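**Q** Sequence first, then the predicted structure, then my questions.
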Amino acid sequence: MNMKVRAAVAHGNGLPLTIEDVHLRPPADDEVLVELKASGLCHTDLFINEGKFPLKLPAILGHEGSGVVLECGKDVKNVKAGDHVILNNVPHCGHCRCCRSDFTNYCEDIALARLRPSAFTWNGEPLMTMGQAATFASHTVLRSYNLTVIPNEMPFESAALVPCGVMTGVGAVLFNAKVRSGSSVLVWGIGSIGLNVLQSARLAGAGRIIAIDTCASKEQAARLFGATDFINPNDLDEPLAQHITTLLGGSADYAFECVGNVEVLKQAVELVNPFWGVCLAVGVPPFNQQISLPATSFYFGRTVRGTFIGDANPVTDTPKILDWYRQGKLRLDELVTHRLAQDEINQGFELMKRGESIRSVIVY
């Protein structure tokens, strides 16, 4: 029998999300019913509602979540009722070409999930979701391979951030770029992902970690998470590129663009070493934007590439991140700056747009 649940529904055009009663079907044989306990608010959710990211609306967004398993289909083996879990941002079906090739962050089920009937209906019509998580609803149904069990003592609010903001930042440094000990690192954009890049660069043993942001109030958090230097470009009397070159005595070994701004990305490319430098585009720009770079940017050995969920494997790398958190090597609790009720979700997005939050979390 379908159950009635409360969900924040996105309508697009930048309109406020509305809290609605929607219906959720029971789990199929390979699916799980989860009661959400916490959901992070991510810039991607904001972009979708503003029309900057392709998804059919109305929809239930939200892709950073944690909760408790209530019910399992008869074929589910990896979780059981009562387990505390995080809802992975990307699935791991284990048998598609990507999963077999160890490119599990590109599991083909990401696309196939959009072709399956939604578990939610609203006013008698199917209601689209972002991926399978739909963490802006009080309950959700998803395939069991989207779940990872977490220790019962881990705070739901901190755990909810692992599948996207934490995984993307940590993975970009440790699994994609593989930052070397003693190296120099530039990080643009000191939000949730940028802070995770900073603390992962520290974990990797980077020697100089330079945080760059136009919001002066982010300096304290940047240094807490591992920055050795903080630069507000608006405070400089010289071009940013000249200032960084003077600080480092040359170009940087690594650069991470976490803003989603193509002009910033162009600058990041030019500021890494032309022979061995690595620049990662971590932030997500609007899909209709293009970037132009001089051909000489790639003449020697400079590498420029993107990353999706930090190139992390949700099965093998999520436990690593949880272990680093338990060992005190990664700060997750400090990422949560605002705890909000579900009906305060629009306030969370306003905090995000004003740059006043690291991560706002909906607590159910």
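**A** Cool, got the structure. Numbering: from 1, shown residues only.
**Q** alpha carbons only for contacts and neighbour counts from here, please
**A** Noted.
**Q** can you point me to the longest helix in the protein?
**A** helix 192-204 (DSSP state H).
**Q** Pull out the buried residues from it.
**A** Using 16 or more other Cα atoms under 10 Å as the test for burial, helix 192-204 gives 192-204.
**Q** Would you map the helices across the stretch 101-250 of the chain?
**A** In the stretch 101-250 of the chain, the segments counted as helices under DSSP state H, counting those that start in this stretch are 109-112, 156-159, 167-171, 192-204, 219-224, 240-248.
**Q** buried residues in the first one?
**A** So that's helix 109-112. 109-110.
**Q** Quick one: list the elements packing against it.
**A** Counting contacts by 3 or more Cα pairs under 8 Å, 6 or more residues apart in numbering; DSSP states H and E, helix 109-112 packs against no other helix or strand.
**Q** Residues touching that helix, excluding its own?
**A** 90-93, 131 (Cα atoms under 8 Å, 6 or more residues apart in numbering).
**Q** And the fourth one, by the same measure?
**A** Residues outside helix 192-204 that contact it (Cα under 8 Å, 6+ apart): 165-166, 168-170, 172-174, 179-181, 185, 187-188, 209, 211, 221-222, 225-227, 256, 258, 329-331, 335, 358-359.
**Q** Where strands are concerned, which of these count?
**A** 185, 187-188, 209, 211, 256, 359 (DSSP state E).
**Q** Just give me the closest of the residues you listed to residue 125.
**A** residue 359 (32.2 Å; Cα to Cα).
**Q** okay, now the nearest residue to that closest one once chain neighbours are set aside: neighbour count?
**A** Leaving aside its sequence neighbours, residue 359 sits nearest to residue 336 (Cα to Cα, 6 or more residues apart in numbering; 5.1 Å). Counted with other Cα atoms under 10 Å, the neighbours of residue 336 add up to 17.
**Q** take the one below as the second:
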Amino acid sequence: MVSVLKESEGAKMKGLVLVEKGRVEMGDNLPEPKCGPYDAIIKPHIVAPCTSDTHIIENPHAVPGCLGKAIGHETCGYVVEVGSEVKDFKIGDRVAVGAAINNFRTKEAQAGYARAHNMTVYGKAENWQQGAFAEKYFVFDADMNLAKIPESITWEQAVMLTDMASTSFEGIRNANIRFGDSVAVIGIGAIGLMAVAAAALAGAGRIYAIGSRQLCFDIAKEYGATDFISYRDGDIVQQVVTANDGPVDSAIVCGGKDSSTINQGLFMTKKNGTVINLASFMGEEAKPLAYYGFLMDKTFKSVLVDVNREILERLLTLVELGRFSPEKLVTHRLEGIESTEEALHMMNGANRDCIKPVVYYGPIG
């Protein structure tokens, strides 16, 4: 095939490009982003690969337009350019950027739903800008989508808020957890661990952490999990129902090999309970969620990351006050933009000791 990394006019920066299904390549001739009057350009200082990135690499059809562009959506960095109408940010500010950059100048936003069709995520934008794994990153509507990082917050704390915490906290918010509720978190990778932390902060009682790695069980305990269920010990539905003396109030689906995990969440949840799906199952055909009877009298929601300036500032406040420590997710640190592909490989299951790697595009620390 003809390389999508061929020379193009105005190409001035490096970025990790999705060349074709299953293959990324470091390109050095990507066009630098252009800043509009309400926008900003940041220089990423730290990035964090996500399992969603690995899913996109294997299933690029899931995000039309991503081929030929830098991918990535978790980053924090320094502002290097602002538009003439940006009021609250200036060059040099240290900022966090949400994994989904929303367009608040839409009817959807006015109706209370900011994630419009031209939302930027995974490197896809209304004007086809590059993703976060590049030397510069475009941020639409900067005053609404950026958040200043307080001096007391580390880079690693901040970058874990841009997707991992914001996704999980949104899932827990949608679960409408009452104090003392029982909650099962299925899959305790980075998203699941943040869901455990969010459930504990929301007042949940028994929190079942379901996984297989001891490293993740240990961190889940620090975040507030009370019970630990291993896939290796048999059917997780039966284990949860037995331990809880009946179905749980809510199940949060944060992982699994395929969407049958959603069925498990439904089966372990009581009538009038809630099942929240935070996992992505991009590589399979649609499947029935569960037997019809198990959906009756239950609420099911599949939740996409909801993040903006206000949400990021709330999360930063929680970290600043010591309510939770998102940096515990970080298990590996790499340096240099050229290390991004190695970090992606870690997120693809190549390293069982990896929960979340970060790559510093600037000095580590």
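**A** That came in fine, so what should we check first? Just so we're clear, the structure is a prediction, and the values are computed from it rather than from any experiment.
**Q** care to give me the TM-score?
**A** Between these two chains, after superposing, the TM-score reads 0.87 (TM-score structural alignment, normalised by the length of the first structure); 343 aligned residues with a Cα RMSD of 2.3 Å.
**Q** related to what we said a few turns ago, wait, which of the buried residues of helix 192-204 of the first structure is closest to residue 251 of the first structure?
**A** Using Cα to Cα, the buried residues of helix 192-204 of the first structure come closest to residue 251 of the first structure at residue 201, 17.0 Å.
**Q** what residue of the second structure matches up with the closest one?
**A** In the second structure, residue 201 of the first structure lines up with residue 199, judged by TM-score structural alignment.
**Q** In this structure residue 37 of the first structure contacts residue 342, no?
**A** No - the criterion here is Cα atoms under 8 Å, and residue 37 of the first structure misses it with residue 342 at 10.7 Å.
**Q** okay, and the common contacts of the two?
**A** What both residue 37 of the first structure and residue 342 touch, as defined by Cα under 8 Å, 6+ apart, is the set 363-364.
**Q** re earlier: tell me which two in the contacts of helix 109-112 of the first structure are the farthest apart.
**A** Across the contacts of helix 109-112 of the first structure (Cα to Cα), the longest gap, 13.6 Å, separates 93 and 131.
**Q** what residues does stretch 277-286 of the first structure touch?
**A** 44, 47, 52-53, 168-169, 172, 177, 252-262, 265, 268-269, 272, 301-308.
**Q** hang on, the earlier thing: of residue 93 and residue 131 of the first structure, give the one with the bigger neighbour count.
**A** Between residue 93 of the first structure and residue 131, counting by other Cα under 10 Å, residue 131 is the more crowded of the two (22 against 18).
**Q** Please identify the helix or strand for residue 47 of the first structure.
**A** helix 43-49 (DSSP states H and E).
**Q** What span of the second structure is the helix or strand just after that helix aligned with?
**A** Later in the chain than helix 43-49 of the first structure, the nearest helix or strand by DSSP H and E is strand 59-60. The aligned range for strand 59-60 of the first structure in the second structure is 69-70, by TM-score structural alignment.
**Q** Check the gap between the aligned partner of residue 234 of the first structure in the second structure and residue 208 of the second structure for me.
**A** Residue pairing (TM-score structural alignment): residue 234 of the first structure is matched to residue 232 of the second structure. Residue 232 of the second structure sits 15 Å away from residue 208 of the second structure, going by Cα to Cα, to the nearest Å.
**Q** With neighbour numbers in mind, choose between the two.
**A** residue 208 (25 against 9).
**Q** Correct me if wrong: that one contacts residue 230.
**A** No - counting by Cα under 8 Å, residue 208 of the second structure does not reach residue 230; the two are 10.2 Å apart.
**Q** circling back to that earlier point, from the ones in strands among the contacts of helix 192-204 of the first structure, which is closest to residue 116 of the first structure?
**A** Distances from residue 116 of the first structure to these, taken by Cα to Cα, are shortest for residue 359, at 30.9 Å.
**Q** Would you enumerate the residues in contact with the closest one?
**A** Residue 359 of the first structure touches 40-42, 191-192, 335-338, 352, counting by Cα under 8 Å, 6+ apart.
**Q** center of the second structure - which residue?
**A** residue 163 (3.1 Å; Cα atoms, centre = their mean).
**Q** which residue packs closest to that one, ignoring adjacent ones?
**A** Per Cα to Cα, 6+ apart, closest to residue 163 of the second structure is residue 99, 5.3 Å.
**Q** Aligned to that neighbour, what sits in the first structure?
**A** Under TM-score structural alignment, residue 99 of the second structure pairs with residue 89 in the first structure.
**Q** And what about that match, helix, strand or coil?
**A** coil (DSSP: H, G, I helix; E, B strand; the rest coil).
**Q** again with residue 271 of the second structure
**A** strand.
**Q** Next, count neighbours for it.
**A** 17.
**Q** residues in contact with it?
**A** Neighbouring residues of residue 271 of the second structure by Cα under 8 Å, 6+ apart: 296-298.
**Q** Pull out the buried residues from stretch 344-356 of the first structure.
**A** 345-346, 348-349, 352, 356.
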